[in-house]
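In: model this:
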Amino acid sequence: MEDRKDSELKTFCSRNILIILGFSSIMAVIALIAVGLTQNKPLPENVKYGIVLDAGSSHTSLYIYKWPAEKENDTGVVHQIEECKVKGPGISQYAQKLNDIGTYLTECMERARQVIPESKHEETPVYLGATAGMRLLSIENEQLADRVLTMVTESLSRYHFDFQGARIISGQEEGAYGWITINYLLGKFTQKLTWLYLKPNGGDVQETYGALDLGGASTQITFVPQDKHIESPNNALHFRLYGKDYSVYTHSFLCYGKDQALRQKLAKDIQAFSAYYYVMNFLNFTSEEPPSQEKMIDTMEKFCSRPWEQMKIYFGDVKEKYLREYCFSGAYILSLLLSGYHFTADSWKNIHFMGKIQGSNVGWTLGYMLNLTNMIPAEEPLSKPLSHSTYVFLMVLFSLILVTAVIIGLFIFHKPSYFWKDMV
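Out: Have a look, this model is predicted:
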């Protein structure tokens, strides 16, 4: 009778121990899964946004940029995510209708509110840079130009972004920021931009590209001199990007833009950086292998010699107001490059006409944003919930608990009598 009671007691105890071990195993598995998922779940995207408005002579465009909060060598890796063309002429044309400026920028600013997460609005800087059109207005009537900028400021300050101001940028700045954009998009500043098709080899500051910009009211040329010497201090600008210093020669020729050369506003709707690209693209000169100087001159001569009525039929899908200026514009560009900047037959092969690179416009605004991110403090990188050593310790601990519970449970289940014999 006592043997029976003793057997029942051992069975009862074994069952309870197995239940405890099973519960411990389940808890260990849950703990392993919880620690693994917590430590390895993707970190939230820690990014910043910036808005730059390019208030040109013939139109205004809004660009939205995005970059990681953890910057590289104090400069954000910035890329364009949105472009919005403001309907209407450049802001200098609103000098006599100031009250209309309030609604002028509304559509594109509303677009920015939709693209940028609402939680990021208050920390998103907004900059407006006015170029040659406003430079000309400022020369003609400085007070009127100031009133235009005041109305623009009032309009942009109504939004819950971090408005940083509206100002007229100099021709030198416009050229230099365009130079930054070109070389950034072509991979001349940082190795980490693996999506670019040209990458630097690291080490010292490497050779960069020069930049030519032809706008509506001005044209700019910017490059790093081979001997690193810039004779005129007025034509020198200095930048620090990605931990390296750059000194560039830049010069802006006001009133030598395409619109001013034509002496009439015929290019209202032609966008960003630059008339070089849009005219050359129409003439089919924007392939990866640029045509020779002789071929371009020959093509222009044939194009300009066509009768106007034949042109309208052959290029029926092109607006007349643009079609009628392509002959002059093409001839002007060739004259500017050959007679103005003195490109030769040998150096001609180094010219590339570009409108966009990797989805980003090659205007001055991206370079402006890049330079401005030097003044935006970098944030600490987001870290995992647990340190690596704590994570390893917990994973090993719970794994040992699980293995131990399974081994003891199997031993009790298969050899209960041997287990209790050892216990006694």
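
In: only C-alpha atoms for contact and neighbour calcs from this point on.
Out: OK.

In: Could I get the contacting residues of the residue nearest to the spatial centre of the chain?
Out: In the chain, the residue lying closest to the centroid (Cα atoms, centre = their mean) is H79, at 1.4 Å. Counting by Cα atoms under 8 Å, 6 or more residues apart in numbering, H79 touches Y65, K66, W67, S360, L366.

In: List the buried residues in stretch 118-127.
Out: Residues K120, H121, T124, P125, V126, Y127 are the ones in stretch 118-127 that count as buried (16 or more other Cα atoms under 10 Å).

In: Give me the residues contacting it.
Out: Outside stretch 118-127, the residues within contact range by Cα under 8 Å, 6+ apart are 48-53, 113, 160-166.

In: ok, back up a step: so how far is E118 from the residue nearest to the centre of the chain?
Out: As for H79, its distance to E118 is 20 Å (criterion: Cα to Cα, to the nearest Å).

In: ok, which stretches of the stretch 51-200 of the chain are strands?
Out: For the stretch 51-200 of the chain, the strands defined by DSSP state E, counting those that start in this stretch cover 60-68, 79-85, 125-130, 162-168.

In: Out of those strands, which gets nearest to E288?
Out: Closest approach to E288 among the strands of the stretch 51-200 of the chain is made by strand 79-85 (22.8 Å; Cα to Cα).

In: please give me the structure for this one as well, since I'd like to look at both together:
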Amino acid sequence: MKERNPWHTPLTIIIAVIGVIAIVALVTIAVLQNKPLIPKYKYGIVLDAGSSHTAMYIYEWPAEKDNNTGRVEQTHCCKVSGSGISDYASDPKLAGESLKACMRDAERFVPSERHEETPLYLGATAGMRLLNIKDSAASDRVFQAVSESLQKSPFSFQGARILSGQEEGAFGWVTVNYLDDRLEQGLETTGALDLGGASTQISFISDSFDGSESPSNYVAFRLYGNDYNLYTHSFLCYGKDQALRMALAHQTQSGPGSIVDPCFNNGYSAVKNYSVLYESPCVSGRKPSSAPQTFTHTGKGNFYECQEVVKSIFNFTECKYSQCSFNGIFQPTLQGTYGAFSAYYFVMKFLNLTDTSVPLQSVKEALARLCATPFDTLKKQHPEVKLKFLNEYCFSGTYIFTLLTEGYNFTSRTFSDIKFIKKIKGSDAGWTLGYMLNLTNMIPAEAPDTPLLPHAGYVSVITVIALVLFVLFILSLRPLWPRCSQKPQIV
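Out: Sure, this is the predicted structure:
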């Protein structure tokens, strides 16, 4: 006599095997379908043609992201040798040739299969703005030369043009906040302070500013579903190099043969040409008529006297608005924290004041010590620094201090809200990334849709559901389970 085991029937075995295979297939397909792919990247190249030099930046982002919403990161930077393209006005072909070494660099850093589809932009800032004011035909010839050079590259050249001051300020603000993940997450934004050789920009969000009082300083953005009312202004001629020209022009109005300058260290001495000093549109209208060909420029090294010289290049009295920064330009009340980059960073780095938020008094004391240091001592202390920069640190530091406090109205309470930065998460702070993000529509106006669950969570849920289905399947076969009874079934 045998006890019948329903599990041994062929139909039950077949159903069980099919059920197990189906569940394994379900989980396997879910894992394979949603597993992270080996990333492929797209690229963009931006040339920043500044007043003192040109730099090339290469950016990359995941190619698989829908609507190009992958995070953009800087992968390479190449500084073009020589000066800015505006300095090649007398020989424009050299402006185009100067870019070739960095473009060869780009060919190595961007995979060859991506060359043709990689957009290439050149944006020129205040140096070319000044050249365009001085000689628009020369400006056009420089742009023609650089465009012809870049069109020969294997990349998709999208043109070269002059950025407006407002664009330069706004795109710098976008860069700083994009890299810090403040835009996508809807966090409180950071203001942007940019200081170049020929202009300076200030950009920040102000709750009290809607553009009605000064429309030219207003930029409205809608990014990731959030609205931003941005105040931004660019001061042409107030970059550190042009500001120095204006300070020297103030001291040479009478056409002297020599000046003793408190903004240069004691022991510094150089012979300078009046025509070269006054060739810039920022000072050309002030050239003294009876000046000699040259003047001797010597240093005195006094921070407090230097600050008075620096103040002379600002107009703090004129203001037709409710409040102003300087030169009659409207500025709302400062709000939030700020990232200060470009020349701000390099000067403050020299002063060892970039690690944390810096108290205003510490900056003042450091500048007083720097300016009072004899020039020969300064050269011995910093043999690695080029003399061109070492000469000017007393002036540049004093100018930054005065611009931020007297110009933009930072106080001892708000100065520590400024952080002096060069990079954010590996990418340079500046306008170039924001410019490319705008031209390639990489930042959507509305927040992009996101999956309900991340990949790991999705796979876990599918696995749990599959196991539950398997258990239910086993339970559905309960009528076929062997029944316990006191009497065995007789076959």
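
In: that older thread, let's have the strands of the stretch 51-200 of the first structure in a markdown table, adding distance to G409 of the first structure.
Out: As requested, the strands of the stretch 51-200 of the first structure are exported to a markdown table (distance: least, Cα to Cα, whole Å):
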| stretch | distance to G409 of the first structure |
| --- | --- |
| strand 60-68 | 51 |
| strand 79-85 | 58 |
| strand 125-130 | 63 |
| strand 162-168 | 64 |
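
In: most neighbours, which of the contacts of H79 of the first structure?
Out: Neighbour counts for the contacts of H79 of the first structure peak at L366, which has 28 neighbours (criterion: other Cα atoms under 10 Å).

In: Show me what that residue aligns to in the second structure.
Out: Matched by TM-score structural alignment, L366 of the first structure corresponds to L433 in the second structure.

In: R147 of the first structure is nearest to which of the strands of the stretch 51-200 of the first structure?
Out: It is, among the strands of the stretch 51-200 of the first structure and with distance given as Cα to Cα, strand 162-168, at 11.5 Å.

In: one step back: in the second structure, which of the contacts of H79 of the first structure remain in contact?
Out: Compared against the second structure with both residues aligned by TM-score structural alignment, their matches' Cα atoms under 8 Å, those retain Y65, K66, W67, S360.

In: Please tell me I have it right and the second one contacts V47.
Out: Spelled out, that is K66 of the first structure. Yes: between K66 of the first structure and V47 there is a contact under Cα atoms under 8 Å: 6.8 Å.

In: so who does the aligned residue in the second structure for I313 of the first structure touch?
Out: Using TM-score structural alignment, the partner of I313 of the first structure in the second structure is K380. For K380 of the second structure, the contact set (Cα under 8 Å, 6+ apart) is empty.

In: ok so K380 of the second structure is a strand residue?
Out: No: according to DSSP: H, G, I helix; E, B strand; the rest coil, K380 of the second structure belongs to no strand; its state is helix.

In: what's the distance between it and L387 of the second structure?
Out: 11 Å.

In: counterpart of stretch 47-57 of the first structure in the second structure, which residues?
Out: Using TM-score structural alignment, stretch 47-57 of the first structure pairs with 41-51 in the second structure.

In: Buried residues in the matching stretch, which are they?
Out: Quick answer for stretch 41-51 of the second structure (16+ other Cα under 10 Å): Y41, K42, Y43, G44, I45, V46, L47, D48, A49, G50, S51.

In: Is the second one within a helix or a strand, and which one?
Out: For K42 of the second structure, the enclosing helix or strand under DSSP states H and E is strand 41-49.

In: Okay, angle between that strand and strand 156-162 too, please.
Out: 30 degrees (axes from the mean of the first three to the mean of the last three Cα atoms, to 10 degrees).

In: How far off centre is strand 41-49 of the second structure?
Out: Mean C-alpha position of strand 41-49 of the second structure versus that of the full chain (Cα atoms, centre = their mean, to the nearest Å) differs by 13 Å.

In: Equivalent analysis for stretch 112-127 of the second structure, please.
Out: Its chain's C-alpha centre and that of stretch 112-127 of the second structure lie 16 Å apart, by Cα atoms, centre = their mean.

In: same thing with stretch 131-139 of the first structure?
Out: Put simply, stretch 131-139 of the first structure sits 27 Å off its chain's centre (Cα atoms, centre = their mean).
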